Structure formats: structure tokens, C-alpha cells
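Participant: Predicted model, plus sequence, below.
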Amino acid sequence: MSQDKQTILFLASWYPTPQNKNHGIFIKNHALALSNFMPVIVVYAYSTNDAEDFKITKTKQGNLEEWLLEYPKSSTPLISFFIKYLRFKKAHKLLLKELIKENIQVKAIQLNVIFPAALTLPLFKDHFKAPHTIVEHWSGYLPEDDNYKSGIVKNVTKKAVASAAKIFYVSEKQKQAMLSHGLKGNYELLYNVVDTNLFKENKSVKSQKPLLLHVSSLVEREKNISGTLRVSKKLQAAGNDFDLVIIGGEEELVSYYKKEATQLQLKNITFTGKKTQAEIAIYMQQAQALILFSNYEGMPVVVLEALATGLPVFATKVGQLPNMITNEFGKLVAVKDEATLEKELDLFLKGNTKFDSQKMIEFISQNASQEIVGKKLAGLYLGI
């Protein structure tokens, strides 16, 4: 185990697990990027119905170590919150105990998504006497999401923000929303990371028939899948012949939208369910465009991945997208503006709109590559 005094400890509220390989994948990507420059240990505790006890699993990938602790999920509704909290805290105490046992020397703590991990931040800070930074991905501060309400969440968040050496945000709108809630601090934009060895252009596999792609959790409140299906139906009714592939979502959501697509009499539509990053990269290389008709976003990794493969993006003016998607990269429309999205996609499918794939790829290389983002994080921690 690493005993390097430069070790950065990632304390995560979300992180990929064997049960959910894409959950918080952007946090893992940041850890991988930073690990190219200094040792990183990620600690993450999560509950499952299958767990019988508290068990830590350690994996190592180069300079990155992942310590995942799986523990039993509470099944007692009336006192569930208190049991959840006690088990969550116990899990993190066990992770801290393991760090102490391995004589890990921590230079700084990076809190990834403030709540609920910040509930246990004092445990690690008190022992390691280390400063902490924050990388916030949560959209709950935004008025469109409006989930920053709980007294516990507010109290814990304010304390974590007030004492943070740096607060990285993923969209200007998120930063302004946090400030509007009185969360003042030392803010800086941080790009999500794209694995450009995986997400890269490959014209040899491009589909001959137009293929439109959507990748998300399929959560309607955020992603507006129903709107995407309605626009697709109108495009087909106007004589456009294309394939629509929708990736992601839990099984019950996939089943729900399959029924909706059938009711709309949509043709040539495929729901794949969840896919690995490698599989998503292949779909992007084959596709002609990505559609993300969301009601709100932060900095969607899927958009960065699309640009890395030279894939134009048709999306809404949400999150950081207005600062990223130029007319050379795609088209942005107002939230829920189905008519304009249909118009822009119709022009594209008829060959009347052109984009610059090389400039997309260069944009990612200059802003969201492992090297660029890793250097930015390492520069901060070397200076602490």
C-alpha cells in the first residue's frame, strides 16, 4: 500500500460499483486523471440487499486504489433513516480504520458530491489534519431540480463549503445556483474527463443509414425521454428514414418507454439498456448525432464523449452546454421546444447542416482529456 505523503483521498458520494458500473463514472475518471500525477485512494461505502456484513474490496489500477465497502441495506421503513445513517457512519469508520492500519499519509481530501459523504468528512479531517476540496456534480441546487431543501443537507453542505480550500463546479448555472443559496467560497470550473483512447473518431464503422443516439439514465424529470420520442415520431412522419438507439436506464424504465414508443408507432427504434463505456464508444462511432433533450444538466459526460468521437450534439440550453456547443459542434434549443428540435434535426437528416468533427476533437483534447484535467488537479494539490 502507498505510504506517500502526496496521496489524495477521494471521499465519494457516488462511485461505480459491480452492481452499477456507470454510477458516478465521472468521479472515477477524475481519480484516474489525477492518478497519472500522484497516488489516489478512493473510499466509497454503499448498501445493497445482498450484503450480509460490512466488507471492503480493494482494487488497484496503476496509481489509483479503490476501496469499496459494501454493507447491508436497511429494510425497516419506520426507523430506516437512523439505521441508514448509523450503518453509513460505521462503514466510513471501518474505511478510516483500514487507512490507519495501512499507514496511509493523506495530503488532501477531495469530497466528490457533497451529500451524503460530507456527513463523515470530519472523521477523516480530524485524523489526517488535511485540507479538503469539493467537486460538486449534483444538480439539486438548480431551480429546475429544486432538491436543495432538507435541513440536514443544507447544514452539512454549508459546513463543507465554508471550510473548503477549493470548490470545483461543472456548470456556470450550478455555481450561480449554489451562490444564490449562500454557499460562498473559492469556486473554479472543472471539466469532466473523457477517455480519449476509448472515445475517438472511427469513420470506418460509421453507419450508412442515419443513426441518432441517446444515452442517459432515462429519468423523465431530467432527461425528457417522452419529448425525444415525440420529436422522433414527427421526423419519421415527415419522411425521414433513420434508426434511433436509446442507451441506459433501469429495466422498468426501459420497459415503460418501449410501450410509449409502440403507442407512438415509432419505427426503427432500439432500447439497449445499460452498456459499458467501451460499448457506448462504439455506438458513438457508428452514429450520426447525439440527442440530449434534457430539462436540466450540469456538464454531461455523454456530450463530451460524443464530441471526442466527432459526433454532433443536438441538445437544450442547459447547464454548461451553452458554453460548449457552438454551431460547429451541434445545435441547442430551448427546454421542451420540440418544434425547433424537430426542425434542426430535419435539416441535418436532409444534409443541410454541416459540423466540424476535427474542431470537436481538438476542443476535448484541450479541455477534457485525462492529461489536461489531471494536471489541473495535481497543480492544485502540489500547491497545498
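Facilitator: Cool, the structure landed. Residues are numbered from 1 along each chain as shown.
Participant: Could you use CA atoms for every contact and neighbour count after this?
Facilitator: Fine.
Participant: Relative to residue 13, how far out is the closest residue to residue 48 other than its chain neighbours?
Facilitator: Spatial nearest neighbour of residue 48, chain neighbours left out: residue 73 (5.1 Å); criterion: Cα to Cα, 6 or more residues apart in numbering. Separation of residue 73 from residue 13 (Cα to Cα, to the nearest Å) stands at 16 Å.
Participant: Could you do residue 146 as well?
Facilitator: 19 Å.
Participant: Looking at the two, which has the bigger crowd around it?
Facilitator: residue 13 (20 against 10; other Cα atoms under 10 Å).
Participant: shouldn't that one be in contact with residue 120?
Facilitator: No. Assessed by Cα atoms under 8 Å, residue 13 is found out of contact with residue 120, at 10.5 Å.
Participant: before we move on, the earlier item: was I right about the residue nearest to residue 48 contacting residue 52?
Facilitator: No. Taking contacts as Cα under 8 Å, residue 73 lies outside contact range of residue 52: 9.1 Å.
Participant: Name the helix or strand for residue 217, please.
Facilitator: Secondary structure from DSSP states H and E places residue 217 outside every helix and strand.
Participant: so what's it up against?
Facilitator: Taking Cα atoms under 8 Å, 6 or more residues apart in numbering, we find residue 217 in contact with 223, 248-250.
Participant: Show me which of those are buried.
Facilitator: Neighbour counting over the contacts of residue 217 (16 or more other Cα atoms under 10 Å) leaves 223, 248-249 as the buried ones.
Participant: any chance of these in a markdown table, plus distance to residue 375 and secondary structure?
Facilitator: Output for the buried ones among the contacts of residue 217, formatted as a markdown table (distance: Cα to Cα, whole Å; DSSP: H, G, I helix; E, B strand; the rest coil):
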| residue | distance to residue 375 | secondary structure |
| --- | --- | --- |
| 223 | 32 | helix |
| 248 | 31 | coil |
| 249 | 33 | coil |
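Participant: Residue 47: neighbour count?
Facilitator: The number of residues packed near residue 47 is 17, by other Cα under 10 Å.
Participant: would you say it is within a strand?
Facilitator: Yes. Assessed by DSSP: H, G, I helix; E, B strand; the rest coil, residue 47 belongs to a strand.
Participant: Which one of residue 73 and residue 52 is surrounded by more residues?
Facilitator: Counted by other Cα under 10 Å, residue 73 and residue 52 do not tie: residue 73 has more neighbours, with 19 against 11.
Participant: Please report the distance of the more buried one from residue 381.
Facilitator: Taken as Cα to Cα, the span from residue 73 to residue 381 is 35 Å.
Participant: just residue 171 next, same as before
Facilitator: According to Cα to Cα, residue 171 stands 22 Å off from residue 381.
Participant: Looking at the two now, which is surrounded by more residues?
Facilitator: Legend: neighbour count by other Cα under 10 Å for residue 171 and residue 381, higher for residue 171 (26 against 21).
Participant: What residues does the residue lying closest to that one once chain neighbours are set aside make contact with?
Facilitator: Take residue 171 and drop its neighbours on the chain: the residue closest to it by Cα to Cα, 6+ apart is residue 320, 4.5 Å away. The contact partners of residue 320, by Cα under 8 Å, 6+ apart, come to 170-173, 297-299.
Participant: Second structure follows, compare the two:
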Amino acid sequence: MKLRVLHLPKWYPNRYDNQDGDFVARHIAAIAQTSSADNTLQSAVVFAAVARGPLPALIDTEVDLDGSVPTWRYYYRARFTGLNSLDRLIKLFLWLICVGRGVRAVRRHWGGAQPDVVHAHIMLRTAMLAWWLKWRYQIPYLITEHWTVFLPASTQQLGWLRRRVATLLVRQAAAFTPVSDDLRRALARLGGTNTRTVVIPNAVDTDLFHLPNELQVRYGLLNVAAFNEQAKNLSGVLRTVAQLRAKHSALDFRLRIAGYGAAEKQLHQLATDLGLLADGTVTFLGKLTSAEVAEEMRRAKAFVLFSNYENLPCVLIEAQASGLPAVATRVNGVPELLPEDGSRGLLVPAGDEEALAKALLTVLQAPRGRFDAQALRAAATAQFSYPAVGAAFWRVYQQIKR
């Protein structure tokens, strides 16, 4: 069976940030890779977003036909009147214009053919357009959801109307594929249920993220995260490392932090105040490429993620593919990656810096063989590799089109 799938992502790598929505790009790459051998599936991406810089016109277009998935990106101006409510309406109108142009461009690329399936990645507007295409052209749609805004700690940000629309869109979809069971339960509590719900996790490139060579010595801690204090609580990690360094000076508590974001200046200052930069205990690496992150994963002895809330963190999957045990908080989808038996790492309560310190000591002092790197990688490959995730989506597509 041959299928044409139109992908509509809310977030996607773009000219301003090549890592924005990279988890969506991985899903799409996994789907394309799975079907490339026998050419059973044609995919295309249409993405539109507010420009973060000057544009030569009201709308600017980028078309990429050289990659495995033809992609149309559109950028539109951010401000028009200076009145926020009016500008929001104008931007929504421009988003619709851009995506409409993209859909028509995809049809021309496919020789006039309509998509067989519309795949909306992250609600709301992408799924609303998918719903309209279903109503207008009888094209089924599915929704893949990643957004932490649907988790209990964040739903107040949506408001009643948007929560209601989201649940209706999920119920009207031909399939719903949240990336974690925790997110599935969160949407269900809001009323967003679907008889064809399949949890399909985030994907990791297991060719890029792999075990170190046998002679490579692993040392210290690694954190890779957006510098978003409300979610990631990097300050708690810094305070814990400072405490451990003071009490256990003989152990190696060097922490390398990769990432960028709004709290970057604040976190640099905290690390300075704690004396963590002067002696090299903490190193801020800045924004790294995926290849550079993979190299850091192979160098570290343990990964640490002290988030207040999460969905299904790609960094934990990447760590497992690299044979790297983790210490992370017992929140949302994280226990789906780190089972309670401790075979892949240790879980601690969110915000409990004493528990974090104890767990980090345990992992860093663990005897050789306590965490089986080969078993960690095998589990990641079986569940989260491109072939595994792409095949899971392909099965859902086939069910939709039967």
C-alpha cells in the first residue's frame, strides 16, 4: 500500500533555531527512513512560524527538496499595529495563508494528488487545520502530541476553551499518538480520548548515539537541557553539586552542562557564586550540535536531569543509547524510561536536593557492571530507534487507511 502523508508541525527546525522541534523532525525522519526501501510512502512537511528577524516581504518562503522529506517553510512578520490582540489575529491569518500555500505546493509536487493522511504534530492550530481538511476533503488525520502544557501542572495556561477544543480534536482524529503514557492519561483526564490511541515514543538516532570504545574512560556528570528554570531546575543541580563537592572532595563531581535559554545568565551567576566555575567543577558548554552531544554522552559517567515536570525527554533516551545511566526526577513520563528496578538509573522526587545528592553518590560510586551499558543500549534500540518508531507509525497509517 502506497501512502502520501502531509506533516503539519507546530515546532520544527528553522532558520532561527535548528534545534527547535528537533523531536518532531526525528519522528518524521524515522517515518521516511522506514518506508524508503520500497518507496511505499511519500512524505512532505509544511511549517509556518513568526519571523524572529527582518523579512524582505510580509511572507518569506524556503523550499527544501533535496532531503529525504520535501519541506516548505514559511516565515511571516511578528508585529503590525502594536496592539497585541489585533496582531495575534493578523498572525493567525498569516499562518493560515502560509500553510494554505504550502498545502497547494505539496499537491503540485505530488502531481495534483491529495494527501492520504494528514499528520498534525502538536496541537492546536495544526490539528484544527487537519480537522478542516478532513471535513472539506474527507482526508483522515492523526495527532502526535508532545506538549507539556497538557500536563496537570500546566493546563491552567490553556484556559477552558482551548482545553475543550483540544479534546474535541483528539476525539475527531483517526488516531492519537501521544509520546508517553503519562501524556495519554493527562489528555484523557481532560476528555481527550480516542479509540485508536497508540503511545509512540520520541525517537533517537542510534547510529549517532552509541557506546564509547572499550578503552574510553567515563567520568563526571552531564546535563543537557533548555535553560528553563521553571521546568528544568538546573539551579537545584548546581546547589547539589556544590554540596557534594564540599562533603566528598575525593570524588569526581565535575558537571558539564550543554544548553541555552532564558535563564543562562542567571545560572552562570549562581555557578560563580557557588565557586563552581573557578575550579572547573562546572563547565557550561553552550549550544551543541547533536554530534557534539553524542560525544559528551560517551564521555560522561552519569546523566542528571532534575526537572520539575517533563514529558518523555529525548536526552534520557540518547543517554541510554550511549550506555549512560541517569539520575532523574520521578515526574510524568520519566518513569517510563527509568524503571523502578534501577537497571537504567535512579529516580528521585522533584525538588528533593538531598535525594538527588544521595542518588548521584550511588551512581558515581557504583561498581563496574552495576549498570550494563550493552543492556541500556539494547533497550533504547528496541524501543526508540528510527526503525522501531518509524514502524510503529507505519502500522498506525495502515490501520487508518484500511
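Facilitator: Looks like it arrived, so ask away. Computed from a prediction, not measured in an experiment: that's the story for all the values here.
Participant: Need the TM-score from the superposition.
Facilitator: Superposed pair, TM-score by TM-score structural alignment, normalised by the length of the first structure: 0.92. Supporting alignment: 379 aligned residues with a Cα RMSD of 2.0 Å.
Participant: burial measure for residue 101 of the first structure, as a count.
Facilitator: Residues near residue 101 of the first structure, counting by other Cα under 10 Å, number 9.
Participant: if I line the two up, what does it land on in the second structure?
Facilitator: Alignment note (TM-score structural alignment): residue 101 of the first structure maps to residue 108 of the second structure.
Participant: and the counterpart of residue 170 of the first structure in the second structure, how many neighbours does it have?
Facilitator: In the second structure, residue 170 of the first structure lines up with residue 179, judged by TM-score structural alignment. Counted with other Cα under 10 Å, the neighbours of residue 179 of the second structure add up to 22.
Participant: Would you agree residue 179 of the second structure is in contact with residue 147?
Facilitator: No. Counting by Cα under 8 Å, residue 179 of the second structure stays clear of residue 147, with 9.4 Å between them.
Participant: show me what contacts residue 215 of the first structure?
Facilitator: 246-248, 292, 302.
Participant: From those, pick the one nearest residue 365 of the first structure.
Facilitator: The shortest approach to residue 365 of the first structure among the contacts of residue 215 of the first structure belongs to residue 302, at 15.4 Å (Cα to Cα).
Participant: okay, and the strand or helix carrying the closest one goes to which residues in the second structure?
Facilitator: Per DSSP H and E, residue 302 of the first structure falls inside helix 301-308. Aligned using TM-score structural alignment, helix 301-308 of the first structure spans residues 314-321 in the second structure.
Participant: so how far is the matching stretch from its chain's centroid?
Facilitator: With Cα atoms, centre = their mean, to the nearest Å as the basis, stretch 314-321 of the second structure stands 11 Å off its chain's centre.
Participant: Quick check: residue 284 of the second structure is in a helix.
Facilitator: No. Residue 284 of the second structure is assigned strand when assessed by three-state DSSP, not a helix.
Participant: Map residue 330 of the first structure across to the second structure for me.
Facilitator: By TM-score structural alignment, residue 330 of the first structure lines up with residue 345 in the second structure.
Participant: Any idea how many residues pack against that match?
Facilitator: 26.
Participant: what sits against it?
Facilitator: The neighbours of residue 345 of the second structure, taking Cα under 8 Å, 6+ apart as the test, are 325-328, 338, 363, 371.
Participant: which two in those residues are spaced the farthest apart?
Facilitator: Farthest pair in those, by Cα to Cα: 328 and 371, 15.2 Å.
Participant: The two: which has the busier surroundings?
Facilitator: Set side by side, residue 328 of the second structure and residue 371 show more neighbours around residue 328, with 26 against 19, by other Cα under 10 Å.
Participant: Now the more buried one. Nearest residue, chain neighbours left out?
Facilitator: residue 305 (4.7 Å).
Participant: thinking the one you found is in contact with residue 231, fair?
Facilitator: No. Residue 305 of the second structure is beyond contact range of residue 231, at 10.5 Å (criterion: Cα under 8 Å).
Participant: For these two, indicate the residue with more neighbours.
Facilitator: Taking other Cα under 10 Å, residue 305 of the second structure and residue 231 do not tie; residue 305 has more neighbours (24 against 15).
Participant: looking at the alignment, what does that one pair up with in the first structure?
Facilitator: In the first structure, residue 305 of the second structure lands on residue 292 (TM-score structural alignment).
Participant: check contacts around its match.
Facilitator: Shown in contact with residue 292 of the first structure (Cα under 8 Å, 6+ apart): 214-215, 223, 313-316.
Participant: measure stretch 6-15 of the second structure end to end?
Facilitator: End-to-end distance of stretch 6-15 of the second structure: 21 Å, with Cα to Cα as the criterion.
Participant: now swap in stretch 9-18 of the second structure and tell me
Facilitator: Criterion Cα to Cα; first-to-last residue distance in stretch 9-18 of the second structure is 14 Å.
Participant: now the helices for the second structure?
Facilitator: Assigned by DSSP state H, the helices in the second structure fall at 22-35, 84-109, 125-137, 159-172, 181-190, 229-232, 234-247, 264-273, 290-299, 314-321, 353-364, 373-384, 386-401.
Participant: now the longest one against helix 125-137, angle please.
Facilitator: Spelled out, it's helix 84-109 of the second structure. Interaxial angle of helix 84-109 of the second structure relative to helix 125-137 (axes from the mean of the first three to the mean of the last three Cα atoms, to 10 degrees): 50 degrees.
Participant: Helix 84-109 of the second structure packs against which elements?
Facilitator: strand 41-50, strand 71-76 (3 or more Cα pairs under 8 Å, 6 or more residues apart in numbering; DSSP states H and E).
Participant: same thing with the first one?
Facilitator: Where contact means 3+ Cα pairs under 8 Å, 6+ apart, helix 22-35 of the second structure is packed against strand 41-50, helix 386-401.
Participant: any idea of the angle that helix forms with helix 314-321?
Facilitator: 50 degrees.
Participant: Mind telling me what residue 158 of the first structure corresponds to in the second structure?
Facilitator: Using TM-score structural alignment, the equivalent of residue 158 of the first structure in the second structure is residue 167.
Participant: Its match: how many residues sit nearby?
Facilitator: Other residues near residue 167 of the second structure come to 18 when the count uses other Cα under 10 Å.
Participant: likewise residue 383 of the second structure?
Facilitator: Applying other Cα under 10 Å, we find 18 other residues in the vicinity of residue 383 of the second structure.
Participant: which residues touch it?
Facilitator: With contact taken as Cα under 8 Å, 6+ apart, residue 383 of the second structure is in contact with 201, 389.
Participant: Mind telling me what it corresponds to in the first structure?
Facilitator: Here residue 383 of the second structure is matched to residue 367 in the first structure, going by TM-score structural alignment.
Participant: And that match, how close does it get to residue 82 of the first structure?
Facilitator: Remark: distance between residue 367 of the first structure and residue 82 of the first structure (Cα to Cα) = 42 Å.
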